[in-house]
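A.B. asks: generate a structure from the sequence data that follows.
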Amino acid sequence: MDRKPAVFFDRDGVLNVDSDYLFEIDKFLWIDGAIEAVKAVNDAGYFAFVVTNQSGVARGFYQEADILRLHDWMTSQLAAHGARIDAFEYCPFHPDGLVERYRLVSDRRKPQPGMIADLLKKFPVDVSRSFLVGDRPSDMQAARAAGLPGHAFPGGNLRDFILPLLASG
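C.D. replies: Here you go, the predicted model:
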């Protein structure tokens, strides 16, 4: 199978406005240009992935089912604009979690590269042309650990930020 490049998006602060421990659809706000950025990634022939730490599960704020419900809603919103995320990966674990079964150190929690590594095993990704877009140092560290360039999204319009990155790839 032919390999193709991928864009790994952090979720909170990149695709949506970061409001602490977001899981409710009615509180979700897309970042300006986010839907158009995902569509641009799709149209450029890249995989579009989401890799997101969701320690709110370990902290007892919400359940994994809430994350899945939100990601399903995001999928439907994107589909209405002809865009798609090829896969969502999330890490519900945190070493200081209150919920015992989620209280652990995980190689899937950024800055570790586990979520990215898992996607690289599942999809035929051309790593040499792939990159991550995040808004925190832990995103950049995870990208580096996975052998990918990381690009720090400073805010503003995500489509305007991503188009030059796609053009240079």
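
A.B. asks: contacts and neighbour counts: CA atoms only from here.
C.D. replies: Noted.

A.B. asks: now do the contacts for residue 68.
C.D. replies: Residues in contact with residue 68 (Cα atoms under 8 Å, 6 or more residues apart in numbering): none are found.

A.B. asks: from the chain's centre, how far out does the host helix or strand of it sit?
C.D. replies: Take DSSP states H and E as the rule and residue 68 turns out to sit in helix 64-79. Computed by Cα atoms, centre = their mean, to the nearest Å, the chain-centroid distance of helix 64-79 equals 13 Å.

A.B. asks: got the buried residues for that helix?
C.D. replies: 67, 70-71, 74-75, 78 (16 or more other Cα atoms under 10 Å).

A.B. asks: tell me where this structure has strands.
C.D. replies: 6-9, 47-53, 87-91, 131-134, 150-152 (DSSP state E).

A.B. asks: another sequence for comparison is provided below:
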Amino acid sequence: MTSSKKYKALFLDRDGTINVEKNYVFRIEDFEFIPGIFKLLKSYQNKGFKLFVITNQSGIARKYYTENDYFRLNDWMIQQFQKQGIEITKVYHCPHHPEITGECTCRKPEPGMILQAIHEFNIDPVNSVLIGDKKRDILAGEKAGIGKNLYIQNLLQAGLD
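C.D. replies: Reported below is the predicted structural model:
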């Protein structure tokens, strides 16, 4: 018997939301977690949310770093969350840039990465939340039908609660 239970999800942008925005972060030594991000993710996890990261990584298309560089940093980031008792369900990335690789459906503000997660993990978008730092993050969430789309800056000002 298969479960038709729908899950709620927290979708997070990476650069500027999970870590401090610096140009094209791909090295561990340049990755700096936003203060309070562990507490924020832990609180959503404790409320039964599955946690997803959705990140544009045009630095790959621009050849600033390789996809292997990206995966190395991503694996390290996931391990840092695990050390805090936080389980990231999956990380989605878009390696494209429209001027280099052409248009795609995954680069935010397009909702492709979010829609893929909704499909793969039986997510209920209406009861899910997206947190990002740019308008394109919010637009992607709105296009995917995510119920609550929030700017990390507003959460930081409110103390991340």
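
A.B. asks: before we move on, the earlier item: so the helix holding residue 68 of structure 1 aligns onto which residues of structure 2?
C.D. replies: Counting by TM-score structural alignment, helix 64-79 of structure 1 pairs with residues 67-82 of structure 2.

A.B. asks: mean shift of that stretch relative to structure 1?
C.D. replies: After superposition onto structure 1, stretch 67-82 of structure 2 sits on average 0.9 Å from its aligned residues (mean Cα distance after the TM-score superposition for structure 1).

A.B. asks: which parts of structure 2 are helices?
C.D. replies: 37-46, 58-61, 67-83, 98-101, 112-121, 135-143, 152-157 (DSSP state H).

A.B. asks: so can I have CSV of these showing distance to residue 12 of structure 2?
C.D. replies: As requested, the helices of structure 2 are exported to CSV (distance: least, Cα to Cα, whole Å):
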stretch, distance to residue 12 of structure 2
helix 37-46, 9
helix 58-61, 17
helix 67-83, 13
helix 98-101, 22
helix 112-121, 10
helix 135-143, 9
helix 152-157, 9
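
A.B. asks: do you know which of those lies nearest residue 30 of structure 2?
C.D. replies: Of all these, helix 67-83 sits nearest to residue 30 of structure 2, with 10.0 Å by Cα to Cα.

A.B. asks: closest one of the buried residues of helix 64-79 of structure 1 to residue 39 of structure 1?
C.D. replies: Set against residue 39 of structure 1, the nearest of the buried residues of helix 64-79 of structure 1 by Cα to Cα is residue 78 (8.1 Å).

A.B. asks: what's the burial count for the residue nearest to the closest one when sequence neighbours are not counted?
C.D. replies: The shortest distance from residue 78 of structure 1 to any non-neighbouring residue, by Cα to Cα, 6 or more residues apart in numbering, is to residue 84 (5.7 Å). Close neighbours of residue 84 of structure 1, defined as other Cα atoms under 10 Å, add up to 21.

A.B. asks: what sits against residue 11 of structure 1?
C.D. replies: Residue 11 of structure 1 touches 50-52, 134, counting by Cα under 8 Å, 6+ apart.
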